[in-house]
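# Predicted coordinates and the sequence they were generated for:
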Amino acid sequence: MSLEVALLGYAGLANLAQGKQRRAGSLRPAQPRARIIGWFLLLASLFAAAHRFGPYQAVPAWLALLSASGVTLVLVHSRWPAIATAPWMPMAAIALTLCLV
């Protein structure tokens, strides 16, 4: 299993969750920087999948690992929102290290 694809996907989805404004009357403003970083991490996840699985199996493997990361994020975020989105930076660092190995 390719752990770096799943970790980059989780980090990207966690950043997208941080950048989303919850309600119109929310005190916390939307964070466009977090959304941009989230999309770049998802793109890096796709490139890592293409590198790991090859051009023909990259998209199905990426979607499967992104789905598993998304389910994990949703389950943890529903109970502990701060804990779910906090470790995105160490996850991205570990994933980038695994990409280089």
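Received, thanks.
# okay, CA-based contacts and neighbour counts for the rest of this
Fine.
# The nearest residue to residue 53 once chain neighbours are set aside: neighbouring residues, count only.
Excluding its sequence neighbours, the residue lying closest to residue 53 (Cα to Cα, 6 or more residues apart in numbering) is residue 61, at 7.5 Å. For residue 61, the neighbour count with other Cα atoms under 10 Å is 21.
# Next up, a structure to set beside the first:
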Amino acid sequence: MAWLVLIVSGVLEAVWATALGKSEGLSKLLPSIVFVAALGASMGGLAWAMRTLPVGTSYAVWVGIGAALTVAYAMATGTEAVSLLKVLLLGGLVGCIVGLKLAH
């Protein structure tokens, strides 16, 4: 169960990071509300997962999922350029996240 909570928390990290960017310095109300809500849920889930999973592994998986999804979303929406190198590197990042799970 801790792994599922950690994965959902990583997804929520991508949500809050994207919302923070869209909030324009917390000056837009709706993205700011999404940012605060997703941030709280993401951090809460990370904290809960860390009760049973190692801190280093938990943090690396959480950050990795959030970073990979944030970049993938930005590329999918056209706010960040897509390149073969970026896609390969994101694939490597996801592979490392899976590797951390398998090594646990």
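Right, received. Where do you want to start? Treat the numbers as computed from the prediction; the structure is a model and nothing was measured.
# ok, back up a step: which residue of the second structure sits opposite the residue nearest to residue 53 of the first structure in the alignment?
Here residue 61 of the first structure is matched to residue 57 in the second structure, going by TM-score structural alignment.
# For that match, pull up the helix or strand it's in.
Under the criterion of DSSP states H and E, residue 57 of the second structure resides in helix 55-77.
# Any idea how far that helix is from the middle of the chain?
Computed by Cα atoms, centre = their mean, to the nearest Å, the chain-centroid distance of helix 55-77 of the second structure equals 4 Å.
# same deal with stretch 38-49 of the second structure?
That offset, for stretch 38-49 of the second structure, works out to 11 Å (Cα atoms, centre = their mean).
# Next, the mean deviation of that stretch compared to the first structure.
Comparison of stretch 38-49 of the second structure with the first structure after fitting gives an average deviation of 1.8 Å (mean Cα distance after the TM-score superposition for the first structure).
# again, but for stretch 61-74 of the second structure
Stretch 61-74 of the second structure versus its aligned partner: 2.0 Å mean (mean Cα distance after the TM-score superposition for the first structure).
# Pull out the buried residues from that stretch.
61-73 (16 or more other Cα atoms under 10 Å).
# likewise stretch 37-51 of the second structure?
Going by 16+ other Cα under 10 Å, stretch 37-51 of the second structure has these buried residues: 38-43, 45-47, 49-50.
# Present the residues you listed as TSV; the columns should include distance to residue 103 of the second structure and secondary structure.
Converted to TSV, those look like this (distance: Cα to Cα, whole Å; DSSP: H, G, I helix; E, B strand; the rest coil):
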residue	distance to residue 103 of the second structure	secondary structure
38	29	helix
39	28	helix
40	29	helix
41	27	helix
42	24	helix
43	24	helix
45	21	helix
46	19	helix
47	21	helix
49	17	helix
50	16	coil
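# Please list all residues in contact with the nearest residue to residue 43 of the second structure once chain neighbours are set aside.
Distances taken as Cα to Cα, 6+ apart place residue 9 nearest to residue 43 of the second structure, at 7.1 Å, with adjacent residues excluded. Residues counted as contacts of residue 9 of the second structure (Cα atoms under 8 Å, 6 or more residues apart in numbering) are 41-46, 62.
# Show me which of the buried residues of stretch 37-51 of the second structure is closest to residue 2 of the second structure.
Closest approach between the buried residues of stretch 37-51 of the second structure and residue 2 of the second structure, by Cα to Cα: residue 49, at 4.7 Å.
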